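Asker: give me a model of this one.
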Amino acid sequence: MATVNLTERSFAALLRDASLPVLVDFWAPWCGPCRLMGPVVEAVARACTGELIVGKLNVDDAPRVAETYRVMSIPTLMLFREGVVVLRLQGLKPKHEVLAALKTVCNVGRDVE
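Answerer: A predicted model of the protein is given here:
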């Protein structure tokens, strides 16, 4: 499954209505590490199809959400279960590290390398 592009409104609705855990990539288009993290996030979304919803939230377009969740540096990945943050990863991470963290927290991700 591909990632979902989120807005402030769709972010709130997704967290409220999701039946699966939600991984959100807080990023910005001008951020070099964020651009490098993009393919990793896409790969994680494919690896966790059916187990996880993966969204991308541009912090420039949704500053209130970033402020609410105290996103001080990007890229930041947050995993939400039932609307609550259960995992936070900051900075550029390889796919295997993200999948290992997801597996530890909520047992998702089949192909940890």
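Asker: make it CA atoms for all contacts and neighbour counts henceforth
Answerer: Noted.
Asker: contacts only, for C34.
Answerer: 27-28, 74-75, 92 (C-alpha atoms under 8 Å, 6 or more residues apart in numbering).
Asker: of these, which is the nearest to R9?
Answerer: W27 (16.8 Å; C-alpha to C-alpha).
Asker: re the thing from before, in the contacts of C34, find the pair that's most separated.
Answerer: A28 and L92 (13.3 Å).
Asker: got any residues that touch both of these two?
Answerer: Residues touching both A28 and L92 by C-alpha under 8 Å, 6+ apart: 34, 75.
Asker: quick one: the strands in the protein?
Answerer: Secondary structure of the chain, counting by DSSP state E: strands at 4-6, 22-27, 53-58, 76-81, 84-90.
Asker: and this one, please, so the two structures can be compared:
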Amino acid sequence: MTVTLKDFYADWCGPCKTQDPILEEMEEDWDESVEFEKIDVDEHQDVANEYQVRSIPTIVVENDDGVVERFVGVTQREELEDALQEAGA
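Answerer: Predicted coordinates:
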């Protein structure tokens, strides 16, 4: 099963800068089992619209069955890891 964490962000977004180090740490630990994608909402509005991203940061955890969980605003590592496990990572 493929588990993906999509991080919707923008360079001008303050809270996104708070979220970044959390995701970078996680990426080191989860690299084997989770695909991490950073999606700049300014450059990829079509993808942001597809996932109905209204505010950032938004993090979407999905697997082969679709979206498992989504988080809006700065989200702590523990919550994200729980969602990754739930998704099958």
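Asker: follow-up on the earlier one: need the contacts of C34 of the first structure in CSV (columns: neighbour count and distance to V41 of the first structure).
Answerer: As requested, the contacts of C34 of the first structure are exported to CSV (neighbours: other C-alpha atoms under 10 Å; distance: C-alpha to C-alpha, whole Å):
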residue, neighbour count, distance to V41 of the first structure
W27, 25, 11
A28, 18, 14
I74, 20, 13
P75, 24, 11
L92, 19, 10
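Asker: from the residues you listed, which land in helices?
Answerer: Among the contacts of C34 of the first structure, none falls in helices (DSSP state H).
Asker: quick one: which of those residues hold up in the second structure? List them.
Answerer: Using both residues aligned by TM-score structural alignment, their matches' C-alpha atoms under 8 Å, the second structure keeps these contacts from the contacts of C34 of the first structure: 27-28, 74-75, 92.
Asker: center of the first structure - which residue?
Answerer: Nearest to the mean C-alpha position of the first structure, by C-alpha atoms, centre = their mean, lies V24 at 2.3 Å.
Asker: which residue in the second structure aligns with that one?
Answerer: Counting by TM-score structural alignment, V24 of the first structure lines up with K6 in the second structure.
Asker: what do you get for S10 of the first structure?
Answerer: Matched by TM-score structural alignment, S10 of the first structure corresponds to no residue in the second structure.
Asker: check A45 of the first structure too.
Answerer: Match for A45 of the first structure (TM-score structural alignment): E27.
Asker: hmm, its match is touching E37, no?
Answerer: No - if you go by C-alpha atoms under 8 Å, E27 of the second structure and E37 don't touch, sitting 10.0 Å apart.
Asker: so the two - more neighbours on which side?
Answerer: E27 (16 against 13; other C-alpha atoms under 10 Å).
Asker: that concludes my questions; thank you for your assistance.
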